[in-house]
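have a look at this prediction, sequence included:
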Amino acid sequence: MSIRRLPNALINRIAAGEVVERPASALKELVENAIDAGANRISIALTDGGLAGIEVVDNGCGMVAEDIALALERHATSKLPDDAIELVTTMGFRGEALPSIASVARLSIASRTATGDGWRRVVDHGDVIEDGPASLPPGTRIRVESLFARVPARRKFLRSARSEYAACSDVVKRLAMARPDIAFSLESDGRRVFSVQAGEARLSRVAALTARTLADNAVLLDFEREGVRLSGVAGLPTYNRGVADHQFLFVNARPVRDRLLNGAVRAAYAEMLARDRHPVVALFLDVPSQEVDVNVHPAKTEVRFRDAAMVRGMIVSGLRRALDAGGFRAVQRPAEGALARWQSEPVAPPARDPDMFSAPVPLMATAPQQEPAWLAAAGVAERSQPFLAAAPMGRAEPAAAPVPMAERYPLGIARGQIAKTYIVAEAEDGLVIVDQHAAHERLVLERMRKAADGGRVAAQALLIPEVVEMDETACDRIEERAAELAEFGLEVERFGPGAVLVRATPALLGAGDVHGLIQDVADELASFDAALSLKERLDLVASTMACHGSVRAGRVLSVAEMNALLREMEITPHSGQCNHGRPTWVKLAHGDIEKLFGRK
């Protein structure tokens, strides 16, 4: 077959295939045009998830009639003042968006400058069907209808209206996060979805577009290195999600989806999250134009960095420093499901006897009443009539030392232990419940890290070395990493084809289950050995060791031990979550407690 030139209509449809994959991609191009036009207010309206209609209205600089006609031609743009394409600072610049959309849909564009007259042009699948004056305020209004109506091969691959709406909403949210200086509003089938105002703080804007609770459960970032600035919002590790849809990444105010950046976020949270949980972050990178290539993808959703290693390292270290500054913070709310399980007991009529705590008091009722469970357990024999008795009172005894003031400490003062697992503490602003095993697990890990940074974790030699039998491949993994394990005080050597000999364990762990520790370390190396860097692998090994050396659930702690644990948590980074990403403590604020008892 001989070579031939393609007709313009087919060229436009091919270009549309690159730029307009679905309603969300068309919407992205239109909103970016509005941003580049200098608008500070952008309104978006969707019909049937964008399948039937998309409308974008802005108050930008507007266009005259000649510019409207030129904007609908291929490779015509106002966004490149010269030929330095690598230094582009606008959202888009190829000049293919509007003609590509107009070739596969009915597109209406009306615009007016601040000092000129309004003009409107309508293009239906590549054919101009209307061109004339229009009445509208300064700015631009673009409406796209019947996308891919005449391209059934593309139309049938579009998803349901609900799925397309979700994609459109995600596009608008990401662009709105990138530009808190612009007001955005989104409507779907006449229903207002969200509206954010111009000039909001970055944390407020991100929280408004994701979840309001993020504002109370996040840390702010602001770091700069070698001309690259990293800023944004990072959710606490205990404030996580089951999917990675709440990770928003921006380069020079451009929303991107980049494997390098996603991998850096995963590495920063590696030892603070469970494997199936994902952090909530919105990261903004400001990079000199000559250090980043934004022309990797036609839709500008991918970028390439000149020094990718430096950018990745900056994200990992920046996130960890910000989370370190968060200290012992955890999600500041009890789980709604847990609160829902609290139940109110029936309220008895008031007693006549003023000394209601001294003896059983008859109730003003004729129906038999069930005795309280605690009373039956206490062995009270009188069952001749219904009665109400008070629960046993605690006995006051002189304190051996003055009780510390709760307001002096963020995590309060220990008041007791429940189920030999949870520490109950009284803080100035509420009731704190601490999982002693999870909390101590994190503290041991941070001690091991600190010791490793200082050179080497102290090892405690075993009086009699222990032989741990495993399959040969597991022994191979342990043998290969013996030198690295020794840095954390775990000294091992090969002892035949199917066993390893353990000569010393980390002194921080004390006596423990050596066999279980070695098996768990081997499992961790098998799961992550090829995928993670050496530092990340060592962090996972340290996390596994810390789990074996922490205070177990079921151990009775003295008040002094409980308070010592609380005080160390307050000064230890990341102590708000255990090594697996679960919270180590929760707080019931005074308001929450009052609600439980119907006092508020």
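Arrived safely, thanks for sending. This structure is a prediction, so every number in the text was calculated from the model and none was measured.

rest of the way, CA atoms for contacts and neighbours
Noted.

what sits up against stretch 416-433?
By CA atoms under 8 Å, 6 or more residues apart in numbering, the surrounding residues in contact with stretch 416-433 are 406-407, 409-415, 434-437, 552-557, 559, 562, 585-590.

from these, which land in strands?
Cross-referencing the contacts of stretch 416-433 against strands under DSSP state E gives 413-415, 434-435, 585-589.

out of the contacts of stretch 416-433, which end up buried?
Buried by 16 or more other CA atoms under 10 Å: 406, 410-414, 434-437, 552, 556-557, 562, 585-589, out of the contacts of stretch 416-433.

the strands in the stretch 201-350 of the chain, which residues?
218-225, 228-235, 240-241, 247-251, 254-256, 278-279, 281-286, 292-293, 304-305 (DSSP state E, counting those that start in this stretch).

run a quick neighbour tally on Asp429.
16 (other CA atoms under 10 Å).

picking up where we left off before, farthest-apart pair in the ones in strands among the contacts of stretch 416-433, please.
Asp435 and Ala589 (17.5 Å; CA to CA).

take this one as well and set it beside the first:
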Amino acid sequence: MNIPDPKMRATPVIRQLDQTTANRIAAGEVVERPASAVKELVENALDAGATRIQIAIEEGGKRLIRVTDDGCGMVPEDLPLALSRHATSKIDGSDLLAITSFGFRGEALPSLGAVGRLTITSRAAGAEGAVIAVTGGRLTPPRPAAANPGTVVELRDLFFATPARLKFLRTERAETQAVAEVLRRLALAQPHVGFALTADGREIFRADAEQGELFGALTLRVTRLMGSDFIDNALPMDAIRDGITLTGFAALPTYSRGAAVAQHLFVNGRPVRDKMLTGALRAGYMDVLASGRHPAAVLFLECDPQLVDVNVHPAKAEVRFRDPQSARGLLVGALRHAMAGAGHRASSTGGSATLAAFQPEPGRADADRPAADQPGTRTHDAQRPLLAWHGDRPSGAAIRAGLDMQMPAPGFRETPSARFDPVLDDAPALQDAPLGAARAQIHENYIIAQTPDGLIIVDQHAAHERLVYERLKAQAQASGIAAQALLIPEIVELSPSDADRILSIAADLAGLGLVVEPFGPGAIALREVPAMLTRLDGAALIRDILDDLADQGQSDRLQGRIDAVLSSMACHGSVRSGRRMTADEMNALLREMERTPRSGQCNHGRPTWVKLPLSDIERLFGRKG
């Protein structure tokens, strides 16, 4: 058997791909699915100055995508050029960082024409209308056509020229939802533009143009698209740092979602899905969200185009800041400052859910009642009081000073049975406080407070846990994180580049109690660790931090572990469920909640209190219509 000599193999021939094949390859990057095609076409309409954009799709966009706008339009002689690769009116090529438009690559229309049947009908002001068509990359000359001012782009049979791509598309319903989500994101950034989406002849999305100045129009658009619940539970954002401005709305931690579906980030008006920005959003909510929950936000970053590069992704979905740490610091700092400024505020949806729980199912009130509660039934538990009212008034001086509420106050005594609490002299003044005046404690865990317009229900353990946690964090920040020197330094073997990366942030780690030093090429020595992290796997922590640095450029992992320990300490050091509290103790807790940042949610992201409006309570009893 003759074995061919590898040296005698034929040299591969280098071929120049034809334009149609090149456009189809480009379409694989630019046009992933029908939603991608809609995004490119709508962005072209926005760049043309359109104020009203109508989109029609059939079969999830696979059969038809039609985008009609009232923009500036095109003259007949420009139509063939618009279908040429890398032809655009958005930039002149002199400065790729001075980009103020959505599109600039000149790839979308030729890519769509290479994989589908594309027709463009357009008329510019003062010019005749014309139409041009391209099918699978084959272009036909433009011809005159009747047209309104603006442009109509019709794409039929998407991916008919590359049928293998059709196998990767999802169901018609899923593709239609993806198209609607693309329009929703673009509509959030363009409140003065009207959008309408029709799917198989049925209108499924509409956002009429808003009137008024920009922020007022944006607020109206966000309210319509995100819902009134979001805007009612959102914190307005307005911050600036190093030439970057942040505006928009970020929801309270207690108004969170089970997935990252309500996160909308924009850079210079462009919707983006950037890992650095989404990581900064998570960091801003780091110690206030429940596990598995995701924040809701609509945030806009504006800066000089020279400070951000949008030419890093074919679909323009990612950006790269000249100073990413400045952008990240602005986002994280503004979010934490806004939530600290919100104080004890919690989402209003908790009260609505509580009231809904009071509504009995028709005809099932008696059937669902436990046997112990049926008329004429007596059990041992029936003798246990539901409400524990406290009439004794101890001095409460230490309690009002915000000292340890875990220990019984002077004069405190257990209440063997329910009894009425006499009206306090300072009750009117306390009722006018944000969280009202304490009136009762039920099930030895929930405080009932009265306000002029409703009732407040407070989870005493969750609320005090947050108060103690914030106090511990403030103390740690003021005095620093105590470090414990290791008897024998732990040597961590790394690659030279990873070792340099860790040593570059050694000062930041030392501020958190983790002291690292170089230990020869490709190794570091852990000499001190945070004293509160008694069982620390130093090597694993270092590698986790390196992963964060590679993925996000920054790591909050060590701070997160320290916060988790402080949170655990706060949990064990707070007033426990089942402990009866005096009126002074309850009121002291309410007043401290009003003074403490982020007291509207516990350390695990759950609400610490809910409000029941008096008007809704009266409706429960039929006192108001």
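Good, I have the coordinates. Computed from a prediction, not measured in an experiment: that's the story for all the values here.

point out the other helices and strands that the longest strand belonging to the first structure packs with.
The residue-count maximum for a strand in the first structure (DSSP E) belongs to strand 459-469. Strand 459-469 of the first structure is packed against strand 499-506, helix 514-528, with contacts defined by 3 or more CA pairs under 8 Å, 6 or more residues apart in numbering; DSSP states H and E.

how about CSV for the strands of the stretch 201-350 of the first structure, with distance to Gly327 of the first structure and mean neighbour count added?
Below are the strands of the stretch 201-350 of the first structure laid out as CSV (distance: least, CA to CA, whole Å; neighbours: other CA atoms under 10 Å):
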stretch, distance to Gly327 of the first structure, mean neighbour count
strand 218-225, 10, 18
strand 228-235, 13, 21
strand 240-241, 17, 18
strand 247-251, 22, 22
strand 254-256, 30, 22
strand 278-279, 17, 24
strand 281-286, 18, 22
strand 292-293, 34, 18
strand 304-305, 32, 16
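
quick one: which of those strands is nearest Trp342 of the first structure?
Set against Trp342 of the first structure and scored by CA to CA, those come closest in strand 240-241, at 24.6 Å.

residue range for the closest one in the second structure?
Taken onto the second structure by TM-score structural alignment, strand 240-241 of the first structure occupies residues 256-257 there.

show residues contacting that stretch.
289, 293-296.

if we go to 6 Å?
For stretch 256-257 of the second structure, the external contacting residues (CA atoms under 6 Å, 6 or more residues apart in numbering) are 293-295.

thinking again about what came up before, looking at the strands of the stretch 201-350 of the first structure, which is nearest to Ser135 of the first structure?
strand 254-256 (32.8 Å).

that closest one vs the second structure - mean distance after superposition?
Compared with the second structure after the fit, strand 254-256 of the first structure shows a mean deviation of 1.0 Å (mean CA distance after the TM-score superposition for the first structure).

from the contact counts, what lies against that strand?
Counting by 3 or more CA pairs under 6 Å, 6 or more residues apart in numbering; DSSP states H and E, the packing neighbours recorded for strand 254-256 of the first structure are strand 247-251.

how far off centre is the strand it packs on?
12 Å (CA atoms, centre = their mean, to the nearest Å).

what does stretch 401-421 of the first structure give?
Worked out by CA atoms, centre = their mean, stretch 401-421 of the first structure lies 31 Å from the chain centre.

what range in the second structure does stretch 12-32 of the first structure sit on?
Using TM-score structural alignment, stretch 12-32 of the first structure corresponds to residues 23-43 of the second structure.

distance across that stretch, terminal residue to terminal residue?
Length of stretch 23-43 of the second structure, first residue to last, CA to CA, to the nearest Å: 20 Å.

may I see the buried residues of it?
23-24, 26-27, 30-31, 33-43.

give me the aligned partner of Lys79 of the first structure over in the second structure.
So Lys79 of the first structure corresponds to Lys90, using TM-score structural alignment.

apart from its neighbours in sequence, what residue is nearest its match?
Phe104 (5.3 Å; CA to CA, 6 or more residues apart in numbering).

in the first structure, what sits opposite the one you found in the alignment?
Counting by TM-score structural alignment, the partner of Phe104 of the second structure is Phe93.

tell me the secondary structure for that match?
Three-state assignment for Phe93 of the first structure (DSSP: H, G, I helix; E, B strand; the rest coil): coil.

burial measure for it, as a count.
Residues near Phe93 of the first structure, counting by other CA under 10 Å: 19.

that one contacts Ser78, correct?
No: between Phe93 of the first structure and Ser78 there is no contact under CA atoms under 6 Å: 7.6 Å.

common neighbours of those two, please.
By CA under 6 Å, 6+ apart, no residue touches both Phe93 of the first structure and Ser78.

which part of the first structure matches stretch 283-290 of the second structure?
Taking TM-score structural alignment, stretch 283-290 of the second structure hits residues 267-274 over in the first structure.

what's the matching stretch in contact with?
With CA under 6 Å, 6+ apart as the criterion, stretch 267-274 of the first structure contacts 316, 320, 579-581.

ends of stretch 234-252 of the first structure, how far apart?
End residues of stretch 234-252 of the first structure are separated by 18 Å (CA to CA).

before we move on, the earlier item: just to be sure, the match of Lys79 of the first structure is in a helix?
No: looking at Lys90 of the second structure with three-state DSSP, it is coil, so not inside a helix.

which residues in the second structure does stretch 208-226 of the first structure align to?
Using TM-score structural alignment, stretch 208-226 of the first structure pairs with 224-242 in the second structure.
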